[in-house]
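A.B. asks: below is the sequence, then the predicted model.
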Amino acid sequence: MQEPSAFLATLTTALPSVMTGLTLSLSLIMAIGAQNTFVLRQGLRREHVAAVVAVCALLDITLMTIGVSGLAATLGNYPRALNALALAGAAVVGWYGLSALRRALAPHAMHAQLQGAPQTLRKTVIQVLTISLLNPHVYLDTVILVGAVGAKQAAGTQGWFLVGAGGASALWFITLGFGARLLSPLFERPVAWRVLDLLVAAMMGHIAYSLWSQATVL
């Protein structure tokens, strides 16, 4: 068991890296995106929420670990790979945006959001993996940016940085997925689903266009 003085010394050394990882991760992950929208939607439907939250958090933690371990510098040397990811991501996000628009325009689609036949766990996991892994911003944020900052931490504190960054990701997705249930009374109204899907369609369309534009100028 560590002596109190040794424990305080470790805490003093580790805390700045933990806080750096936590604040950086939260600032990146809290931006509205396709992944956050999917988690929110599953939370509102109360469908496979734990699995979706776990997949998103574990993916973030894995990619952050890879980035801090040194892959950030490697990916930075291959802009064509990032270009291909951007084009693939634009296609996938655009498709989901069109799907959301179709749901919003369907006269009775909103009634089925909570009461319709649920998706299988397998299909839900495939969807969240597709949304997450084909979005280049995920790699730019977790592998490149978080990886670069984590790699600059003092020797012996990179692990603590990952604790903060990974913990922030897990906390965010848990809050988003399970906290969405508090909004259930609002989304029992069909018009609320219509507005949500219109916002989702607009947001995903913007992201798809942004990714396409970035890819074409590289």
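C.D. replies: Nice, thanks for sending it over.
A.B. asks: CA atoms for contacts and neighbours, from now on please.
C.D. replies: Fine.
A.B. asks: if you count contacts, what does the helix or strand hosting Leu199 end up packed against?
C.D. replies: Using DSSP states H and E, Leu199 sits within helix 190-217. For helix 190-217, the elements it packs on are helix 79-105, judged by 3 or more C-alpha pairs under 8 Å, 6 or more residues apart in numbering; DSSP states H and E.
A.B. asks: how far out from the middle of the chain is the helix it packs on?
C.D. replies: Helix 79-105 sits 15 Å away from the centroid of its parent chain (C-alpha atoms, centre = their mean, to the nearest Å).
A.B. asks: does the residue nearest the centre of the chain count as helix, strand or coil?
C.D. replies: For the chain, the residue nearest the mean C-alpha position is Gln35 (4.7 Å; C-alpha atoms, centre = their mean). Reduced to three states with DSSP: H, G, I helix; E, B strand; the rest coil, the structure at Gln35 is helix.
A.B. asks: below is structure B, check it against A:
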Amino acid sequence: MLLAALHGFLLAVALILPIGMQNGFIIGQGALHKRWFGALPAVITAALCDTLLVSLAVIGVSSAALHITWLRYAFGALGILFLLYIGSITWRDSSKIEQHETATAWSPKRQIKFAASVSLLNPHALIDTLAVIGGSALMYTSWPDKFAFGIACVAVSWIWFFVLVILGHVTGRVAVKKSSLGLINRISAIMMWSSAIYLSYIIYTFK
């Protein structure tokens, strides 16, 4: 169990460190709020989504589900449309931010919706959980080892998101201005549109 936990910890660290849509969003929310715990809805939602994806990957449910053709296509269509929609909203928000002297903090409801979208509909998250974490979990035949492996992966997500939001709050309140926030939003929108294209490739070529 100890080796399985160490394996899960090191693998999760390697997968979660790159700053993608999910991590960038958490950092941005930390910067926007006057107190870092104002971004807790985003942090907890992202962590819970990662917990769900890792759990499904470890027990093999997610991989089995995506082998059902109609379900895979339905999931792909929903994810693509949602990413295109969220990308357009994010692009529009960039103009609103630059027209005001300060950017407004997001409401808990908006944080939850956005965090869930970039966590569950992110092609890279799907690859990481289905292919990498799910594939690595297959090497463990006993459930205690699988459990230790999965818990270690989940723990890294929770710790990392709390670190990111505090880091974003400390550095962002000083460094992030309205012009840079607008640019970040535009980059995020482009990443989401690109992810929608990439998601279509992943879903429809999945074997």
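C.D. replies: Looks like it arrived, so ask away. Computed from a predicted structure; not experimentally measured.
A.B. asks: one step back: counterpart of the residue nearest to the centre of structure 1 in structure 2?
C.D. replies: Taking TM-score structural alignment, the alignment pairs Gln35 of structure 1 with Gln22 from structure 2.
A.B. asks: correct me, but Tyr139 of structure 1 touches Leu63?
C.D. replies: Yes. Between Tyr139 of structure 1 and Leu63 there is a contact under C-alpha atoms under 8 Å: 7.3 Å.
A.B. asks: all the helices of structure 1, in order from the start?
C.D. replies: 4-29, 34-45, 49-66, 72-76, 79-105, 112-115, 121-133, 136-139, 147-151, 158-179, 190-217 (DSSP state H).
A.B. asks: tell me which residues are up against the fourth one.
C.D. replies: Among residues not part of helix 72-76 of structure 1, those counted as contacts by C-alpha atoms under 8 Å, 6 or more residues apart in numbering are Ile66, Ala81, Leu82, Val143, Ile144, Leu145, Gly147, Ala148.
A.B. asks: and if we set it to 6 Å?
C.D. replies: Helix 72-76 of structure 1 has contacts (C-alpha atoms under 6 Å, 6 or more residues apart in numbering) with Val143, Ile144, Gly147.
A.B. asks: closest to Thr120 of structure 1 out of those residues?
C.D. replies: Checking the contacts of helix 72-76 of structure 1 against Thr120 of structure 1 with C-alpha to C-alpha, the nearest one is Val143 at 30.4 Å.
A.B. asks: what's the burial count for Ser99 of structure 1?
C.D. replies: When counting by other C-alpha atoms under 10 Å, one arrives at 14 neighbours for Ser99 of structure 1.
A.B. asks: can you tell me what it aligns to in structure 2?
C.D. replies: Superposed on structure 2 with TM-score structural alignment, Ser99 of structure 1 falls opposite Ile89.
A.B. asks: give the contact list for its match.
C.D. replies: By C-alpha under 6 Å, 6+ apart, the contact set of Ile89 of structure 2 is empty.
A.B. asks: once you drop chain neighbours, what's closest to the match of Gln35 of structure 1?
C.D. replies: Val118 (5.7 Å; C-alpha to C-alpha, 6 or more residues apart in numbering).
A.B. asks: how about Ala137 of structure 2, what's its partner in structure 1?
C.D. replies: The equivalent of Ala137 of structure 2 in structure 1 is Gly150 (alignment by TM-score structural alignment).
A.B. asks: which ones are touching its match?
C.D. replies: Contacts of Gly150 of structure 1 by C-alpha under 6 Å, 6+ apart are Val68, Gln158.
A.B. asks: where's it relative to Gly21 of structure 1, distance?
C.D. replies: 7 Å (C-alpha to C-alpha, to the nearest Å).
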